[in-house]
Each structure stands twice: as structure tokens, then as C-alpha cells.
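Asker: Just the structure for this:
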Amino acid sequence: MARVVITGAGTINALAHDVPGTLAAFRSGRCGIGALELRDVERLSIRIGGQVHDWDPEAHFNRQQIVLYDRFTQFTLLAAREAIAQSGLDFDGRLGYEAGVVLGTAGGGLTTSDENYRAVYEEGKNRVHPLVVPKLMNNAAASHVSMAFNLKGPSFTVATACASSNHAMGQAFMMIRSGLTKVMVTGGSESMLCFGGIKAWEGLRVMSRDACRPFSANRNGMVQGEGAGIFVFEEYEHARARGAEILAEVVGFAMTSDAGDIVMPSMQGAARAISGALRDGRLNGEEVGYINAHGTGTAANDKTECAAVADVFGHHADKLMISSTKSMHGHLIGGTGAVELLACIMALREGVIAPTIGYEEFDPECALDVVPNEAREAKVEVVLSNAFAFGGMNAVLALRRV
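Answerer: A predicted model of the protein is given here:
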């Protein structure tokens, strides 16, 4: 089967509006979580988030486009521009008929939904804009990326809650590896930081009011974020033939279902996904040096994930570095795995491990090396990216340094 590499990356998130800025924030352990700025914030119990600030759609899109683009689509297109520019690919010719786009999102155009529910129920309007449906649909971002860059191959959207991006990137990986296509644009995006989106999450009672502290004994919940992470996945020989810069190689992927509880995670399900990614990549567990954890900052997730890592890696678990960058940019739900993949690439290319910031107290049930508070220099050859979602949806990617 074909080898698959990453030749382009783009992002916008609470830490920065591009990849260099995001990596700099990872290296310095900077926190992008802060007070929310949105309508009716005083009616919310949760008033913090990893919000994208200084965002001006008119600086990037014309008025006709803004009418069509929900905030999650805007983020996606900006990140896609950065990723495709870095890749150096041109899709105007034959490649455009083969290349496609597969993205992950959980809520899709939730901001558009929220605004139009307000218009109808709060303001009493009897009609909404005729383009509301194509603006809020989950596949809107994927469709607009395909149109913006002439991607006429396999294109669709994956929605598996917090595992959406990893599932999407896994699909892109498998399509290239099988020979279906040579290039895929992939990743994910989310923008749930609107009144209705936050109010819905409040109901779950898993949200922190002050900070995201994954693996720390005094953690008190997750913090939402927003943004996008987009990548160009490419067949290795195709990339090498054109002299492309290779950021990392994708070598393995696995997905499992807990088939248990709709919200409570399963150690067995997570462990099967991790071990499956190792098998798929023909990897020995001792080759893995770093894991970008799902690491939400909830007791249920953190303890389950650490138990799964310990179960899969045995004695080697004590030598692994495992960190959660959600402590810096928040939980991007359907877009989270995509932004977190940047930390995996940074570990492989730069030998810098992003930290778990906000770590204050040791938890014996999370007794792993969680890279607390400060980034660390370490040479690693193989890394994993974990994503474990509500509904028992698990997806793990394995990457290797090139």
C-alpha cells in the first residue's frame, strides 16, 4: 500500500491565527482560554472559553461570501489557504479531478442556527434568510473548500462528536493508502462558542468555570474552544517526485466503538483503538515517544485514558510523554484532533513536546509523565494522537518522523 505524508498545515484557534503562532504558543505554554465575549454572556454559568479573538471576516472574505459562510466555515477556509499554500499544490489540472476533502465537525453551523432561532423565537420574525440551510449544514465547510480549490474527488464530512477530526483524517489516510487518490485536504473545524452552544454544554455539568487542568488532581472540568486545523495529506512518492517539504508521515489509524454508554468512556474501547493504531502502523509500542492525549480535564476522561495507555504500553508507559494541549486552546469538539495534530508534528519535526499547562496536583490515577506546565525538548520518532468521543467513538492516529 502507498505511504502517506503531510505536506501542508493550517490553523486558526484561540492561540493564534496560523501555524507558526500556534507552535510558538505551544512552546511557551501560553494559555488562550479567557473570558468569553458574546451576546448574553451574563446569562451563562460558564463564561470562559478558548475563543478566537481579533477575527474580522471582512479582511478575508467579501460580503457575498460572508452571507454563505458560517463562522466554522470561515475558520476552515482560512486554515485551508495556509495548508494548501504550504503544500505548493495546484489543483487546476488533472490533480483536481482526483483530490478531495474530508473534514470533521460536530455542530457545523451552530452560530447560524443560534442566530436564526433568536430571530424567530425571541424577535418574532416569520422568515429567515433563504440561504440559512446551506450555511448551517455540517458539510458546508467541506463543500466550500472543494469549490474554492477545485477539489473534485471524494468529498464529505464526518460527525462523530469529539472524534470527528481524527475520523476524518483517518478516512483521508486510508483513501490515499489504498490508491483511491494521491491528495486529500483533511482536518476539522468547530465554532460552538455561541449562547446556545454553551448553554447546551452547561447542562452536562462537565464544564470548568476557571481553567482546564488535564490530569491534575484538582481539575474540575473541560473548557470549550473554537477554530480549525487543516492538512494536506499526500501520497509519499507523489510528494517526493515534486520535491515537497514533508512534515510527517501518517503510518497508522484505528477506530473502535465502546458500544456501552452514551457519555461515559470505556478503558477497553480506548485501549483497543490505541493498540489498533499500533498494529495498523506495524509499530512496536516501545517506538512511541509521545502521545497527544484527548485529555479533556474531566475525571472520567483523564482516568480512563491513563488506564488505557498503561494497559496498552505496560512498563513502557512510564517512559512515554503524554500531554493535553486542550489546557491551552480549549476543547474544539469536532475540530479538536486537527488542531492537536500540530503538537504531534511539532514533536516529530522540532523535538519539542507541548506541555499540559495548569497542572497543579499529582493524581495517582494519572501517574504518567504528563509534561507538566513547561514544554520539553526530546527527540521522538513515533507519536500518537488520541480522540475519544461521546457515543463511545474512538479514533487514534499514528505518525512517524521523516
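
Asker: going forward, measure contacts and count neighbours with C-alpha atoms only.
Answerer: Will do.

Asker: ranges for the strands of the stretch 101-250 of the chain?
Answerer: 155-158, 183-190, 227-235, 248-257 (DSSP state E, counting those that start in this stretch).

Asker: And the contacts of the shortest one?
Answerer: By C-alpha atoms under 8 Å, 6 or more residues apart in numbering, the list of residues contacting strand 155-158 from outside reads 100-105, 138-139, 142-143, 146, 164-165, 167-168.

Asker: re the thing from before, of the strands of the stretch 101-250 of the chain, which approaches Ile357 most closely?
Answerer: Ranking those by proximity to Ile357 (C-alpha to C-alpha) places strand 227-235 first, at 19.6 Å.

Asker: Between the contacts of strand 155-158, which sits nearest Ala83?
Answerer: Nearest to Ala83 among those, with distances taken as C-alpha to C-alpha, is Val101, at 12.5 Å.

Asker: this one next, for a side-by-side:
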Amino acid sequence: MPHPVHIAVTGLGLITPAGHDADAVWSAMCAGRGLAQKDPELVGLPVDIACRVEDFEPVAAHGRRLARRTDRFSHLALSAARQAVVDAKLDPDTWSPTRIGVVLGTASNSLETYLEGFALLGQERPTLVSPLSLPRSLPSAAAAEIAIDLGVRGPNFSVSSACASGATALAVARDLIAAGACDIVLAGGAESARDRMTVTCLTQVRALSRRTDAPRLASRPFDTDRDGFVLSEGAAVLVLEHPDHALRRGAHIRARLRGYGSSCDAHHPVAPHPEGAGAEQALRAALHNAGLAPRDIGHVNAHGTSSHAGDAAEAQALLRVFDGTPPPVTAPKSVLGHPLGAAGAVEAALTVLTLEQQLVPPTANLLRQDPGRELDVVTGRPRPVPVDAALSNSFGFGGQNTVLVFTTP
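Answerer: From the prediction side, this is the model:
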């Protein structure tokens, strides 16, 4: 077995449709009720439901000037990053800014501003396109804005591996710290893709649930009656810190990022490998990297999008890795919907909270699982579970897979 570097998680920030901070999000997750609803921005489309971050005012949160120059995914990322820094009790007046990095995952460009620009171009009015359209919409914009806001000057970049982007960002951040490039990395993901073009494209590839007459029941991971995912938005940022650095400053360690595994199905641009071969490879690689065996894992935070093929592939992979008896599973997208590139980071934060609380939140809307692929999915109410190590799964279009391993401090 390898000798992994157990990176400390010393802070986290969350903003999702379930709430604007970790406490609110955790409370809603434990309630176990879907949050999808009709979205006024999607009126007239075949799929007009989503999970939205409600009552979030960018101007109030960030000031008029910053709110104007950034798109919504950056607004959310900045809020999560500020929360994480406060939670970690980091003081910008005393830290070493060149030793602090930012790695953020996002699945796509922000189309919010591009759509406005495209409309003007279609009207042959190019001079009215805002000069901010490009810089505010780049995938790297959120990571750059976090660095500008906090004054940190270490490595700074974005990663994109479809719906595994947020988890991949945490894996890359772990390696930066383990390699000695940083003492601290603010890592996570942010996405707000509730625009009409993204929804239309996902509808055309039949990825979204058509259960528009019952939005709160639409996202149903691992249920036999699932018919696609519900689009969401949100951001999560974790403060990852070298354990020696955390010890020197007397930081409270919430959990440890012990290892990860990544793979590619190399199978199809949208569909997963039908037997979950790539997911299984990532799961086994994560365990090996962490120096753990399947019997050491007490919980799995599933990718569980509510798609027919994706959930079936993940279930098969878990059953093989755990010899038919995986530990208790939860699927947060049943409550939060699917925030695409932010999903892996949001669910990593939830996995940290599960380890802290020794409590697995329930999966909403699950009535009956696929015969022969049954997992021990927690439903109805939170389940107390003694857990020292947990997996957080993230799988994306193109067969891009990342699995994170978290342990108690």
C-alpha cells in the first residue's frame, strides 16, 4: 500500500438551492425532500423545472461593481470561498499569499452573458456587446475572481471534467499541496447553467427529467421510475491544507482528504460504460491511493443523477468493488438537483459533514430499486452510521470519473 499524504480539510463554504451556508444545506439534506420547482426563466421550454438558489442578491453580497463584472457562477463561488476562509479561521493579514492556491471546477463556460451577446450579434448590433462579455464568462473567471477578492497569489486555475469537475479540482489541489507547491488551496466547484440554451441542449439529448407536473418528485436516483436529472446550480469551496501547516497555526481539522482515483471510460461522449467499468476503475484507484480496503469504507456519497444508464452503471460498479454489500449510500441530487461542474465539490462538502455528524442524510423519492442492483440506500430519515472513511463519487459526460476518499481527523 502507498503512504498517502492526509490533506487536512480546515474549512468549507456552501451555497446551494438548499441554503446559503453549510448549516442550512445540512438541515435541508437531512429533511430529505426534493427542491425542484418551476423556473420562471425557463417558461415555454419542454422542460421548465430546476433547482434554484433562492433569495441570493449579488449586489448585496458583493457590491454593485463586482456583481456587474461577474456572472452568477462567480457570484456563487465568491460567496462559498469567503465562507470557507472564515470557517477555517484564516486571516488574510497574516497568511503568505504566494503559498495559497485556488483550483475551481466548472463544466462549461458561463452562457448567461454570451446569450445576450449572441442576440445582439444576431441583430447586427456588435457595438452594443459589452466588453465584459468575454472575461466574465470564461471558465477560469471564478477562480481568478476568488484570488483577486482574497489577494492570494499562488497557483490559480480552473479544471473541467464535465460533471466530475468539482471533485477533480479537489484532487488536483491535493496534489499541489502534496508536491509542496502550496500550503493551502481553496478548492471546489461552481456552476450556474440554468440558461435556456443549456436546458434546451440537455433536453435534446434526453438527459433531463420530463416530470414537469411534479417537480419535487422529478429527481429520483436509483429508482426504477427515474427518467433523467433536474438541473441545479451552486458552489462549494473547501480549504485544503498541509497537515503540518494546519498544526502550526492550531487549525481545527474537520476531516482529511486521504486519496482519490480518476479514470476515463473511453466509451461514449455522453453515455457511461454500461457495466460501470470506468467507475469501478476510479473506485479501486481511490482506495489504493488512500491505502484503504473496501471494508474500511463506512459510507458512499453516490453520484446518482437519476439517469437510467448512469445510476445502473454506478450501482454495478459499487456492487463489484464491495463484493455485493456496499456500505450505506446517499444520493444528494435527489434533493439538490444536479449542479453539473459544482456537484463533486458540493457532495465532497456533504461527505465531510457526514463524517463529522456520523449521520447519513436520506435520499428523496426512492421507492423501488432496479432488481439485481439493489444498494443500501438511506431513505426516509437520516441514519446514524459509525463511519471513519467515506467515498464521494463523481462521474461525467465523456466518461470522466473521479472518486474522493475522506476520513475523520
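
Asker: TM-score for the pair, please.
Answerer: For this chain pair, the superposition-based TM-score is 0.96 by TM-score structural alignment, normalised by the length of the first structure; 398 aligned residues with a C-alpha RMSD of 1.5 Å.

Asker: Tell me which of the strands of the stretch 101-250 of the first structure is the most buried.
Answerer: Most buried of the strands of the stretch 101-250 of the first structure, by mean neighbour count (mean count of other C-alpha atoms under 10 Å): strand 183-190, with a mean of 33.

Asker: Tell me roughly how far that strand lies from the second structure on average.
Answerer: Here the mean offset of strand 183-190 of the first structure against the second structure after fitting is 0.3 Å, by mean C-alpha distance after the TM-score superposition for the first structure.

Asker: Report the aligned residue range of the second structure for that strand.
Answerer: Residues 184-191 of the second structure are the counterpart of strand 183-190 of the first structure, counting by TM-score structural alignment.

Asker: cool, and stretch 57-70 of the first structure?
Answerer: Aligned by TM-score structural alignment, stretch 57-70 of the first structure falls on residues 58-71 of the second structure.

Asker: count of residues packed around the closest residue to Ser133 of the second structure other than its chain neighbours?
Answerer: The shortest distance from Ser133 of the second structure to any non-neighbouring residue, by C-alpha to C-alpha, 6 or more residues apart in numbering, is to Thr113 (5.8 Å). Counted by other C-alpha atoms under 10 Å, the residues lying close to Thr113 of the second structure total 20.

Asker: again with Thr200 of the second structure
Answerer: 17.

Asker: same deal with the one 3 residues further on?
Answerer: Thr203 of the second structure has 17 neighbours, counted by other C-alpha under 10 Å.

Asker: Would you confirm that it contacts Val47?
Answerer: Yes - with contact defined as C-alpha atoms under 8 Å, Thr203 of the second structure reaches Val47; the gap is 7.0 Å.

Asker: Overlap of the contact sets of the two?
Answerer: Counting by C-alpha under 8 Å, 6+ apart, nothing touches both Thr203 of the second structure and Val47.

Asker: tell me the contacts of Ala178 of the second structure?
Answerer: Contacts of Ala178 of the second structure were listed using C-alpha under 8 Å, 6+ apart, and they are Val5, Ile7, His242.

Asker: which one of the residues you listed is nearest Ile253 of the second structure?
Answerer: Among these, Ile7 lies closest to Ile253 of the second structure (C-alpha to C-alpha), at 9.6 Å.

Asker: mind checking what the closest one lines up with in the first structure?
Answerer: For Ile7 of the second structure, the residue aligned by TM-score structural alignment is Val4.

Asker: any idea how far the nearest residue to its match once chain neighbours are set aside lies from Lys182 of the first structure?
Answerer: Using C-alpha to C-alpha, 6+ apart and skipping the chain neighbours, the partner closest in space to Val4 of the first structure is Glu235 (4.7 Å). Shown here: Glu235 of the first structure relative to Lys182 of the first structure, a distance of 5 Å by C-alpha to C-alpha, to the nearest Å.

Asker: hey, what's in contact with both of the two?
Answerer: With C-alpha under 8 Å, 6+ apart as the test, Glu235 of the first structure and Lys182 both reach Ile176.

Asker: Figure out the helix or strand that Glu82 of the first structure lives in.
Answerer: Here Glu82 of the first structure, judged by DSSP states H and E, is contained in helix 71-87.

Asker: Need the residues that contact that helix.
Answerer: So helix 71-87 of the first structure is contacted by 7-12, 18, 57, 60, 108-109, 111, 140-141, 144-145, 185, 188-191, 227-232, 244-245 (C-alpha under 8 Å, 6+ apart).

Asker: Average offset of it relative to the second structure?
Answerer: Helix 71-87 of the first structure versus its aligned partner: 0.4 Å mean (mean C-alpha distance after the TM-score superposition for the first structure).

Asker: Next, the angle from that helix to strand 227-235.
Answerer: 40 degrees (axes from the mean of the first three to the mean of the last three C-alpha atoms, to 10 degrees).

Asker: Report the angle between helix 71-87 of the first structure and strand 183-190.
Answerer: Counting by the same axes, to 10 degrees, helix 71-87 of the first structure points 150 degrees away from the direction of strand 183-190.

Asker: List the buried residues in helix 71-87 of the first structure.
Answerer: Buried residues in helix 71-87 of the first structure, counting neighbours by 16 or more other C-alpha atoms under 10 Å, are found at 71-87.
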